[in-house]
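S.K.: Quick one: sequence and predicted model below, then my questions.
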Amino acid sequence: MPEDLAVDRTVNTSSIEKEELIAKRKSKKEKERKVTRKKRGFLRKGEDILDVSIHAKGGKIERGPNAHDDSDNRFVWCSALLKMSIKSLWLEFRGCRNYKPPKYTCDEYEKKRNDIKNRYNDIICMDATRVKLKARNPKDDYIHANWIIMPDNQKYICTQGPVAESVEDFWHMIFTERSNVVVMLCNFVEGTHEKCYQYFANELNECTVFGIYSVTVREFYEDDPTGTLQHKLIEVEVLGKILQVHHIAILDWPDHIAPISPLAVVTMLKLARMLCEGRPITVHCSAGIGRTGAFVGIDYGSQKIRKDGKTTMTSVLKDLRHQRLQAIQSPIQYTFLYICILEMFVQEGVVAREGAVLDYYEAYENMIKKYQKTYKEKQADG
């Protein structure tokens, strides 16, 4: 990586002002973390707030035109899933919810100097797979991000939504890793809480500067058939060098919940894979583990299933957590992962979009609607 990126990043602010800024930020973060812990505690008990004994009607499973035969690994997996109840998926998640890889370390995450770069204090970035910022001093190479590598060797960078103190690092990571696709799975603000610092301007051709990086939205695309995605072309410039980045955001995936339909998310994944040209795909939500883990899990899980129709989502979750600790936070996200992989194989013509598939989608939709209602009632009760 060019040495000219290792420049002095001193901000034109006095040391006293810096200390005051850091103190205010830490105070604000501590207040936010107390709220976050409360919400995450509720989330961990998510399977207890809803009666999920919702079953599909049990229609016939029809093989699609592109399944090789009944022994096609994808068809084998779909057939097994369509015989399972939604409740059984939640119970399956309960069995692996607390899984952590053995003997992992998180030394860089725990260093005091990096505390201000972490959005949450209960979401850990482990050392083994962390993304090290290139062209930086070893004491300044930390960002809350990890590599996840697919069976086909496609690389994903899974990261938190940047905070004000890490937004330059965020763009530095994207630029130096030549990541030309960024997938955003949250909104900048959800409810009254900041979920992600705004790291580009809203207006076309409006330039925003983050340290040494100039960031400009150059184009808005209208190529989304689902109506819930936003696709932009962003130009990142530093020291006369330019990287063009496709930014794909979903507008309808609230934290702790999941979309009613898998269509937009599967479309998003296919678009990201098509545009990345083999380069790393950067994915983030707010914490970078829940929605992010489910999204990356679609690609990872579908690839594993193509090779082995008996692949379990439990094994997929564990593989993901060996690379991004705490990936997939809730039973609702775990269930959505199943639904998205099913949709992927439906679109590939492995199983027909009729009978058992439509019944299963209906059961999932009923569960989501019931969950959303229960979740909102719990929030209203405090």
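M.R.: On my side now, so go ahead. What you are looking at is a predicted structure, and each value in this text was computed from that prediction instead of being measured.
S.K.: Only C-alpha atoms from now on, for both contacts and neighbour counts.
M.R.: Will do.
S.K.: Next, the contact list for residue 137, please.
M.R.: With contacts defined as Cα atoms under 8 Å, 6 or more residues apart in numbering, residue 137 has no neighbours.
S.K.: got it, and residue 193?
M.R.: Neighbour list for residue 193: empty [criterion: Cα under 8 Å, 6+ apart].
S.K.: distance of it from residue 73?
M.R.: Distance, residue 193 to residue 73, by Cα to Cα, to the nearest Å: 43 Å.
S.K.: host element of the residue nearest to the spatial centre of the chain?
M.R.: Centroid-nearest residue in the chain, with Cα atoms, centre = their mean: residue 292, separated by 1.2 Å. Taking DSSP states H and E as the criterion, residue 292 maps to helix 290-307.
S.K.: hmm, who's touching that helix?
M.R.: In contact with helix 290-307 (Cα under 8 Å, 6+ apart) are residues 73-74, 77, 150-152, 156, 158, 185, 255, 265, 269, 283-285, 311, 313, 316-317, 320, 324, 326-330, 333-334, 336-337, 340-341, 344.
S.K.: Please identify the buried residues of it?
M.R.: By neighbour count on 16 or more other Cα atoms under 10 Å, the buried set for helix 290-307 is 290-306.
S.K.: any idea which helix or strand comes after that helix?
M.R.: Using DSSP H and E, the helix or strand that follows helix 290-307 in sequence is helix 313-321.
S.K.: what distance separates the helix or strand hosting residue 236 from the centre of its chain?
M.R.: Element membership of residue 236 [criterion: DSSP H and E] is strand 229-238. Computed by Cα atoms, centre = their mean, to the nearest Å, the chain-centroid distance of strand 229-238 equals 18 Å.
S.K.: Tell me which helix or strand comes right after it.
M.R.: Next helix or strand after strand 229-238 toward the C-terminus (DSSP H and E): strand 241-250.
S.K.: Can you name every helix or strand that that next one contacts?
M.R.: Packing partners of strand 241-250 (3 or more Cα pairs under 8 Å, 6 or more residues apart in numbering; DSSP states H and E): strand 181-184, strand 229-238, helix 263-275.
S.K.: show me where this protein has helices.
M.R.: Using DSSP state H, the helices assigned to the chain run over residues 15-44, 73-81, 86-96, 107-110, 167-176, 263-275, 290-307, 313-321, 331-347, 356-381.
S.K.: could the ones you listed be laid out in CSV, adding distance to residue 230?
M.R.: Output for those, formatted as CSV (distance: least, Cα to Cα, whole Å):
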stretch, distance to residue 230
helix 15-44, 27
helix 73-81, 30
helix 86-96, 31
helix 107-110, 32
helix 167-176, 19
helix 263-275, 10
helix 290-307, 16
helix 313-321, 27
helix 331-347, 19
helix 356-381, 23
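S.K.: structure B:
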Amino acid sequence: MDLNKQWWVSGMRYELMKPFYELKVQPTLPEDSGNYRCRLEADPLFAQDIMSHVTPLIVMVKPPSPSKPQITSYSERNVTLTWTHTIAKAHLPILKYSILISQLEADNIEVILTRNNISTITINNLKPYTRYAFSVRAENAAGHSNFGQEIVFRTMGEAPKIAPKIVSIVNGSDRCVDVKWENQNKSNLEVSGYRIMVHRLGSGDMREWYFKTTSNSLCSLGYHQDYRLSIEADNGFGYSPSVTQIFKTDIGVPTSPPQITSILSSTSTSVAFAWKEPKEPNGPINYFYVYYYPIKNPSQITKLQLKFNHEDHAKGYVHNITKLSSNTAYKIEMTAQTEKDEKYGESIASGMFEKYCKSLQANDNALYTEQFEELSKESEKMEVEGTSNSCEDFQQKNRYLNIGAYEGTRIKLSGNNTSDYINANYIDSCENKKAYIATQAPLPNTFGDFWSMIWQEKCNAIVCITKMVEKGRRKCDQYWPSDKKIPEVINGFTLTLTSEISNAYFVHRIITLKSSKCMLPERTVHHVQFTAWPDHGVPDNVFPLLSFMNYVTALESNGPLIVHCSAGVGRSGSYILIDSIRKHLSKSDYVKIQAHLRHMRKQRGKLVQTLEQYIFCHEVIKQLIKNGNTRMPTKQIMNYVQYLVESKDQGRSGIQAQYEDVCKLFIMAEAIFDEEEHEFYLSPKHAEYPANEGGASRHLMVNSSQDRIVIKIKCSNNAVYRISPVYTALEPGEAQRLQIVRDPGESRIDKMVVQYMFSKVKSPHEAFLSANPEIIKRMMIVLIAHNKHPQFSQPRIAPPGVMVNSGTSQSNVFGVQMNSRAGANSYMAGGNAPKGIYRQGTKKNIKSSKRL
């Protein structure tokens, strides 16, 4: 208190009330706080202590709001806050603080108090991965402040607490199981994916996948094996407890033939031989098939079906063939059949496929007819949506009233205001699910549905196997633009024809597709129309079709391959069946045409509509196995001709055998090559690997010029790819293999850039360091890593650079000489097996080859 103040001065907030015994302060302010002393004025001679009195005065106001709280620590279910508070004496003492907690997504509000005036607190029992707002207010004896500035914070997420639930495990396509499961976690933190682990019981083998969906196919499993499946949910903050289940994979087809071990004895009319089971039987063997025929007369083939019940398979098997002609050389071939073969059709070794076709062809195609009628009876039992049992809206979208889409496999359009129906079905290949879409030729009222399907399924290749009009009847309506560079709008899609190239048997159109319904960039769609296949009939010969299929395979493809004819069953089914078996031959030496067609017909009815088409499919595969993929760059023709001249089969050279085929069939030779490959050839220009397993690929580099070429190879992703060589040089006419090894990793697309130039500098590395960038030329290899099984564009049978003679493939063969002298057991072990394989030598002249 200021003793110099004149309290009695008028006009002040301090008023001395008469008769001088009361002091009034109005209004009071914080600075009025202090000790007030009242003293009685008297003669100093008579002054006493009781003549003065001190009275304290405290003026208190509500405190200001504390500062914005800060987060000092946190976890999934708690958070620690601290704050500061700037106050004056008039605000003291602070009694406590209140914290306002707001759960933003749920509008839940809660206020909690501190036990004293400490400026920190830990808040518990919060929800994981939830946004909260926190603010603080202070309280003293005068009242409480407003809540201060809030801080918004999301708590940490925590791993799911509940394991997923397995709904079903069903054996699907070859070496695959189809698994469905459900998420059981109900927290606000969404599950982002699932970790799938499969352990093969009795071994340390383990496979792992990561999916974002709740159903998928697990492939590349062993046949007839017991596995433990484990599924864990992932929300980005950890994995849930796992749910496990034991399952057994389906029986498969033997991947190798039985092993003929020895000829035990032979007479003038019989021979006894021994064999063992295939190295990979892939299930219990039900039957062995023995094929034998005179080497000089292969048409006299005899087939035996043998069944053995003993359990000790390690001891092997023995059989005696009787009623043979004396003094005759025989060839013996064997295959094995499991329960799956017996149920779904016999697996035929590619080397025996031609003889198999002859047996089907005998007696006026008796076995062909029997197989086809059996398939037709099974197909009649399938119910079809879109035919007589369908609503009128579906019937209006079908070109033919008796051909619709099976409900279980049909494509369901999303975003359509009227109906999700389109007359189209997913079709599996031998290795991959939903590899194709078989559909009818679009009607004018379904053009929009058709292009919606192309956009939805992310397809960029359409195979059309029909003309607009055939035999005076409308078979297809033109659903693509007619004029180049003039856009055409169909149901919200803008189509522009950018290119149209006509070939002898097909037309290749390139169309850009842009949707007005979204902001995604335009897409390029390849439309290839094969014009040499009549309705309900077959092409005149197989080779234009095989060449066309190789052409289509070379196109960049993302989604399923769209295939349609007029009805989407006869020619479309035949194309899909042939193409699927053709790609399967790049990985296996066994084919099962009848079994795969049976599977295809469960997905869409009437596929391969006529007996003639069924026979034609066998003929195409037979010619493919026999002749291989003869579509190659012209610079490799000398290597191929050398192989044809040197290879021998039954006394004929390969070139003589081909000439005889040419005389029987009108074969159109085709040589397609890139312009730049006149000087440097690189093949193949793409490679596919399973992302979660990794793999390796080999590529052929050929110097087709007259000058020395130096090469440098660069990769866009050195973290997972290893290449050999990185630098190299090729003399004129020289060839070398490029090996690319990919380590396991995530699914993605990378590229390998092969740089080359003409140079006489000895060191390729020094040549590139001193080179003018303008003279460096480039080629690119596209590297695709995904978790699907890769589809190779080249058949395994005689691809360019790897020549295989026409001997038996994947079939154990023994040649036996029957002698007229009884008891003689001389024989020719091996016969034409193992087959001769000619492969272009590494770092050797392109004209040379070596036998493995």
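M.R.: Thanks, I have it. Fair warning: this is a prediction, and the values are worked out from it, not measured in the lab.
S.K.: What does the superposition give as a TM-score?
M.R.: TM-score for the superposed pair, counting by TM-score structural alignment, normalised by the length of the first structure: 0.68. Supporting figures: 297 aligned residues with a Cα RMSD of 3.5 Å.
S.K.: Can you find the partner of the residue nearest to the centre of the first structure in the second structure?
M.R.: Mapped onto the second structure by TM-score structural alignment, residue 292 of the first structure lines up with residue 572.
S.K.: ok, that match to residue 724 of the second structure distance?
M.R.: For residue 572 of the second structure, the distance to residue 724 of the second structure (Cα to Cα) stands at 42 Å.
S.K.: buried stuff in stretch 181-192 of the first structure?
M.R.: 181-188.
S.K.: and those residues as CSV, adding distance to residue 36 of the first structure?
M.R.: Listed next are those as CSV, based on distance: Cα to Cα, whole Å:
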residue, distance to residue 36 of the first structure
181, 29
182, 25
183, 23
184, 20
185, 18
186, 16
187, 16
188, 16
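S.K.: wait, which of these is closest to residue 59 of the first structure?
M.R.: Closest approach between those and residue 59 of the first structure, by Cα to Cα: residue 185, at 33.2 Å.
S.K.: what's the counterpart of the closest one in the second structure?
M.R.: Alignment note (TM-score structural alignment): residue 185 of the first structure maps to residue 465 of the second structure.
S.K.: Could you do residue 134 of the first structure as well?
M.R.: Using TM-score structural alignment, residue 134 of the first structure pairs with residue 414 in the second structure.
S.K.: Next, the contact list for its match, please.
M.R.: Neighbouring residues of residue 414 of the second structure by Cα under 8 Å, 6+ apart: 420, 456.
S.K.: same deal with residue 199 of the first structure?
M.R.: 162, 167.
S.K.: Map it across to the second structure for me.
M.R.: Residue 199 of the first structure maps onto residue 479 in the second structure, by TM-score structural alignment.
S.K.: Likewise for residue 235 of the first structure?
M.R.: In the second structure, residue 235 of the first structure lands on residue 512 (TM-score structural alignment).
S.K.: Quick check: the gap between its match and residue 528 of the second structure.
M.R.: Distance from residue 512 of the second structure to residue 528 of the second structure, counting by Cα to Cα: 14 Å.
S.K.: out of those two, which sits in the busier spot?
M.R.: The neighbour comparison of residue 512 of the second structure against residue 528 (other Cα atoms under 10 Å) goes to residue 528, with 23 against 19.
S.K.: Quick one: map the more buried one onto the first structure.
M.R.: By TM-score structural alignment, residue 528 of the second structure lines up with residue 248.
S.K.: who's in contact with its match?
M.R.: Taking Cα under 8 Å, 6+ apart as the test, what residue 248 of the first structure contacts is 181-184, 229-232, 268, 272.
S.K.: Not including adjacent chain positions, what is the nearest residue to it?
M.R.: residue 231 (4.6 Å; Cα to Cα, 6 or more residues apart in numbering).
S.K.: just residue 353 of the second structure next, same as before
M.R.: In space, and not counting its chain neighbours, residue 353 of the second structure is closest to residue 622: 6.5 Å by Cα to Cα, 6+ apart.
S.K.: sorry, back to before: who are the neighbours in contact with the match of residue 185 of the first structure?
M.R.: Residue 465 of the second structure is in contact with 529-531, 533, 563-566, 571-572, counting by Cα under 8 Å, 6+ apart.
S.K.: let's go with 10 Å and repeat that
M.R.: Each residue near residue 465 of the second structure by Cα atoms under 10 Å, 6 or more residues apart in numbering is listed here: 441, 476, 506, 528-535, 563-566, 568, 571-572, 575.
S.K.: What of residue 109 of the first structure?
M.R.: Contact analysis of residue 109 of the first structure by Cα under 10 Å, 6+ apart lists 115, 117-118, 121, 123-127, 130, 142-144.
S.K.: again, only using 7 Å
M.R.: By Cα atoms under 7 Å, 6 or more residues apart in numbering, the contact set of residue 109 of the first structure is 124-125.
S.K.: what's the distance between it and residue 164 of the first structure?
M.R.: Counting by Cα to Cα, the gap from residue 109 of the first structure to residue 164 of the first structure is 17 Å.
S.K.: again with residue 295 of the first structure
M.R.: Taking Cα to Cα, one finds residue 295 of the first structure at 25 Å from residue 164 of the first structure.
S.K.: and what of residue 114 of the first structure?
M.R.: 13 Å.
S.K.: ditto for residue 272 of the first structure
M.R.: Separation of residue 272 of the first structure from residue 164 of the first structure (Cα to Cα): 26 Å.
S.K.: Looking at the two, which is more packed in?
M.R.: residue 272 (21 against 17).
S.K.: The more buried one maps to what in the second structure?
M.R.: Using TM-score structural alignment, residue 272 of the first structure lines up with residue 552 in the second structure.
S.K.: From residue 521 of the second structure, how far off is the closest residue to its match other than its chain neighbours?
M.R.: For residue 552 of the second structure, ignoring the flanking residues on the chain, the nearest one in space by Cα to Cα, 6+ apart is residue 528 at 7.6 Å. Distance, residue 528 of the second structure to residue 521 of the second structure, using Cα to Cα: 23 Å.
S.K.: and what of residue 421 of the second structure?
M.R.: Per Cα to Cα, residue 421 of the second structure is found 26 Å from residue 521 of the second structure.
S.K.: Repeat that for residue 167 of the second structure.
M.R.: According to Cα to Cα, residue 167 of the second structure stands 38 Å off from residue 521 of the second structure.
S.K.: likewise residue 178 of the second structure?
M.R.: Per Cα to Cα, residue 178 of the second structure is found 34 Å from residue 521 of the second structure.
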